[in-house]
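1. any chance you can model this:
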Amino acid sequence: MGRLTTHVLDAAHGCPGSALKIELYRVEGAQLELLASVETNHDGRCDAPVLQGDDYRSGVYQLHFHAGDYYRARGVVLPEPAFLDVVVLRFGIDAAQEHYHVPLLISPYSYSTYRGS
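-> Down below sits the predicted model:
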């Protein structure tokens, strides 16, 4: 059965992005439906898949990574408004039986992602 997982790496500090809030939305036209709100663990991962079971199906999704709040909690002084406050990744799932892994590598001024395994 398919599932969606993610993890966060903090490139600025060279460590996992722990205690970072992530929200998952399903995109239906111009509407966003909140499906999950999770926080990363000490290893920058979620303790369970962000999406699985009956809710996991083909479609367009968005992950919202609250990077600004994460860096503020670490004591990093950010400009206001922060350059990267919430990193939004919009992606598609076309094979609902497969595992999709969407990692995020962040710093206060950049990010990178890819479809992982």
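2. only C-alpha atoms for contact and neighbour calcs from this point on.
-> Will do.
3. between the two ends of stretch 67-87, how far is it?
-> 7 Å (CA to CA, to the nearest Å).
4. where do the helices sit along this protein?
-> 67-73 (DSSP state H).
5. so which bits of stretch 11-28 are buried?
-> Under the neighbour-count criterion of 16 or more other CA atoms under 10 Å, stretch 11-28 has 11, 16-27 buried.
6. ok, which pair from the residues you listed is furthest apart?
-> Ala11 and Val27 (28.9 Å; CA to CA).
7. and the nearest residue to His64 once chain neighbours are set aside, how far from Ile22?
-> Nearest residue to His64, sequence neighbours excluded (CA to CA, 6 or more residues apart in numbering): Val88, at 4.6 Å. Val88 is 10 Å from Ile22, where distance means CA to CA.
8. before we move on, what about Pro108?
-> According to CA to CA, Pro108 stands 16 Å off from Ile22.
9. likewise for Gly14?
-> From Gly14 across to Ile22, the span is 20 Å (CA to CA).
10. next, the second sequence, to be compared with the first:
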Amino acid sequence: MTPSHITTHVLDTGTGRPAQGITAQLSAQSATGWDPVAAGTTDADGRIRSLGPEQVDPGTYRITFATGEYFGSTGTGTFFPEVTLTFSVTSTEHYHVPLLLSPFAYSTYRGS
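-> Okay, here's the model as predicted:
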């Protein structure tokens, strides 16, 4: 299996465990708005390894995570019904976009 150009993983920092079962939508910015590229759901390790094609064109992309559904499934309230991370793709190298998540805070970084 060829890896996706863009991958992600989610860590539930409130529990210290991978966040399994979060759906995520990858979209590309176009002249008319946001065009869906791919979607996936985090696995038992909190990862989506096949989020999109092997290669995407340079541009602005976003991943929208359904965090409210995830916390709802665990019986946990949350301030964020979804988290959207917007980023620029400028080269052919791999882009890993992780999400560190708790019910009332989140952070991200450019992963490897």
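11. TM-score for this pair?
-> The TM-score (TM-score structural alignment, normalised by the length of the second structure) is 0.91; 110 aligned residues with a CA RMSD of 1.6 Å.
12. sorry, back to before: common neighbours of Val88 and Ile22 of the first structure, please.
-> Here Val88 of the first structure and Ile22 share the contacting residues Leu63, His64, Phe65, scored by CA atoms under 8 Å, 6 or more residues apart in numbering.
13. map Asn41 of the first structure across to the second structure for me.
-> When the second structure is aligned by TM-score structural alignment, Asn41 of the first structure is paired with Asp43.
14. which one is its match nearest to, not counting chain neighbours?
-> Using CA to CA, 6+ apart, the closest residue to Asp43 of the second structure is Gln20 (5.2 Å).
15. distance of the closest residue to Asp57 of the second structure other than its chain neighbours relative to Arg62 of the second structure?
-> Leaving out its chain neighbours, the residue that sits closest to Asp57 of the second structure by CA to CA, 6+ apart is Val89, at 7.5 Å. Val89 of the second structure sits 10 Å away from Arg62 of the second structure, going by CA to CA.
16. which of those two has more residues huddled nearby?
-> Between Val89 of the second structure and Arg62, Arg62 has the larger neighbour count (other CA atoms under 10 Å), namely 21 against 16.
17. quick one: contacts for the closest residue to that one other than its chain neighbours?
-> Excluding the flanking residues, the one nearest Arg62 of the second structure by CA to CA, 6+ apart is Thr86, at 4.1 Å. Contacts for Thr86 of the second structure (CA under 8 Å, 6+ apart) come out as Thr60, Tyr61, Arg62, Ile63.
18. aligned to Thr86 of the second structure, what sits in the first structure?
-> By TM-score structural alignment, Thr86 of the second structure lines up with Arg90.
19. cool, Leu99 of the second structure as well?
-> Checking TM-score structural alignment: Leu99 of the second structure goes with Leu104.
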